[in-house]
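I would like to see how this sequence folds:
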Amino acid sequence: MPEKSYPMTAEGKEKLEAELKNLKVVKRPEVIERIKVARSYGDLSENSEYDAAKDEQSHLEDRINVVEEMLKYAQVVDATSIDPDEVAVGKTVTYTEVGETDSETYTIVGSDESDPLNGKISNDSPIAQAILGKKKGQKVTIATPGGKFDAIIDKVED
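Predicted coordinates for the structure are as follows:
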C-alpha cells in the first residue's frame, strides 16, 4: 500500500502547525475545564452541559488527529523548483475557456488550504486535476460537475 502524502505549500504547513498548537494549548484545556465544571453540577445522566462538552472534546480530538496525520505525511511542494511554465501545487494559474474572453485565475494548494472564494483550489479538485503537470500555452479539457470545457493555460506563476 503506498504511503499517504498530503501535498501542501509551506504556508499551508505553517497554518496547520499553528492550528495544532492552538488546539492542544488553548482549546483542549478550555474543553477540559468545561467538562470539569459540568461534572460539578452533579447527575451526569441529565446534564446537557456535560454532554455538550464531551461532544466538543470528541470533535476537538478528531481534528487534532487529522491535523497530526496531515503534518506527519506533509509533502511541502516548492513551486520554484519546478519548470516555471508547468502547473503544480503552489503555483497560480490563469486560463481562458476556448471561445470566451474572460480568464480565470487560481492558486493550486493542498486540500486543507482550499478556499475557492479567495482563488485557492484544492489539488484534488476537477480543475486542478485537469491542469496539473500541463504547461503554459497548452490546451486542456476540464471536466467539472457542470460539464466539460476546453481551456488554454495563459499564465503560470510561482
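
contacts, neighbours, all on C-alpha from now
Fine.

Residue 120 and residue 27, how far apart?
Using C-alpha to C-alpha, to the nearest Å, residue 120 is found at 27 Å from residue 27.

Here is a second sequence; please produce its structure as well for comparison:
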Amino acid sequence: MSRAFTKEQDDVPAGLVERPVSPHRNLVTQNGLRLIEAELARLQTELGQATASGDKASIAHVSRDLRYWTARRETAELNLADQDGDVIRFGMQVTVENEDGRQQSWMIVGEDEAEPSKGTVSHISPLAVALFGKSKGDLVTVNGRGLEIISFKAIN
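Reported below is the predicted structural model:
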C-alpha cells in the first residue's frame, strides 16, 4: 500500500489511550470546580505552545487531557452542603475517632479533587459512602475498623 494512504501517526506516541471518565455523577465542590477550570486554562495554554512548536507528541498528550477535562467540566454538578445540615453529605468535613482513640478529619469531595494523603476523599469512596446520612455519635465500620463520628460541618 502506498504511504500516501496511511494516517500520519509517526509522531504520535504509541499506546496513547483516552483517559477513562468515571461513570459516577461528577459532583464537585466550589474548590473542585475552580481546579477543573484552572486545569482547562493550563492545558489550553500548553496546547497553544505545543502547536506553535510543532511538537506532535505533546499536542497528542495535551489534546487527550484537554478532552478529559472538558468532559469533566461539562458534567460537573456543583453541590453545596447545607450549612445547618443534621446528617453527613457531600461537601462536608467529618472528624472521626477510631477504636484506639485517634481522631482523623476528612473532607468529602469530588473524584478529581480527592487526595486522601491531604485529607480529602471521594464521595464514592467506601469511607464517604459509610458516612453519608450519619450524625454525630453514630458508629460506622470501614474496612473492618470501627469509627465514631465526632463532628461534621459544611466546607463551602
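
who's more crowded, residue 120 and residue 27 of the first structure?
residue 120 (19 against 16; other C-alpha atoms under 10 Å).

Look up how far residue 158 of the first structure lies from the nearest residue in space to that one that is not next to it in sequence.
Among residues not flanking residue 120 of the first structure along the chain, residue 107 sits closest, at 4.8 Å (C-alpha to C-alpha, 6 or more residues apart in numbering). Plainly put, residue 107 of the first structure is 9 Å away from residue 158 of the first structure if you go by C-alpha to C-alpha.

Could you do residue 134 of the first structure as well?
Residue 134 of the first structure is 15 Å from residue 158 of the first structure, by C-alpha to C-alpha.

for the first structure, which strand is longest?
Secondary structure of the first structure read by DSSP state E shows that its longest strand is strand 147-157.

what comes into contact with that strand?
Contacts to strand 147-157 of the first structure, defined as C-alpha atoms under 8 Å, 6 or more residues apart in numbering, come from residues 84-87, 91-98, 135-143.

Kindly report the same for stretch 74-86 of the second structure.
Against stretch 74-86 of the second structure from outside (C-alpha under 8 Å, 6+ apart): 25-30, 33, 89-92, 135, 153-156.

Could you rerun that using 6 Å?
26, 27, 28, 29, 91, 154 (C-alpha atoms under 6 Å, 6 or more residues apart in numbering).

Most neighbours among those residues, please name it.
The most neighbours of any of these, using other C-alpha under 10 Å, belong to residue 28, which has 29 neighbours.

Dead centre of the second structure: give me the residue that sits there.
The centroid of the second structure falls nearest to residue 112 when counting by C-alpha atoms, centre = their mean (1.2 Å).

ok, and the closest non-adjacent residue to it?
Closest to residue 112 of the second structure by C-alpha to C-alpha, 6+ apart is residue 32, at 7.5 Å.

How many residues are close by that neighbour?
So residue 32 of the second structure, with other C-alpha under 10 Å, has 19 neighbours.

Could you report the separation of the equivalent of it over in the first structure from residue 117 of the first structure?
Alignment note: residue 32 of the second structure maps to residue 12 in the first structure; criterion TM-score structural alignment. Separation of residue 12 of the first structure from residue 117 of the first structure (C-alpha to C-alpha) stands at 17 Å.

can you count the residues close to residue 67 of the first structure?
Counted with other C-alpha under 10 Å, residue 67 of the first structure comes out at 19.

Which residues are in contact with the residue mapped onto it from the second structure?
With TM-score structural alignment as the criterion, residue 67 of the first structure lines up with residue 69 in the second structure. Counting by C-alpha under 6 Å, 6+ apart, residue 69 of the second structure touches no other residue.

so which two of the contacts of stretch 74-86 of the second structure are the farthest from each other?
26 and 154 (18.6 Å; C-alpha to C-alpha).

The equivalent of residue 56 of the second structure over in the first structure: helix or strand, and which one exactly?
In the first structure, residue 56 of the second structure lines up with residue 54, judged by TM-score structural alignment. Here residue 54 of the first structure, judged by DSSP states H and E, is contained in helix 48-72.

which of the residues in that helix are buried?
49, 50, 51, 53, 54, 56, 57, 60, 64, 67, 70, 71 (16 or more other C-alpha atoms under 10 Å).

what about the nearest residue to residue 26 of the second structure once chain neighbours are set aside, how many neighbours?
Of all residues not flanking residue 26 of the second structure in the chain, residue 76 sits nearest, at 5.1 Å (C-alpha to C-alpha, 6+ apart). Using other C-alpha under 10 Å, residue 76 of the second structure is surrounded by 18 other residues.
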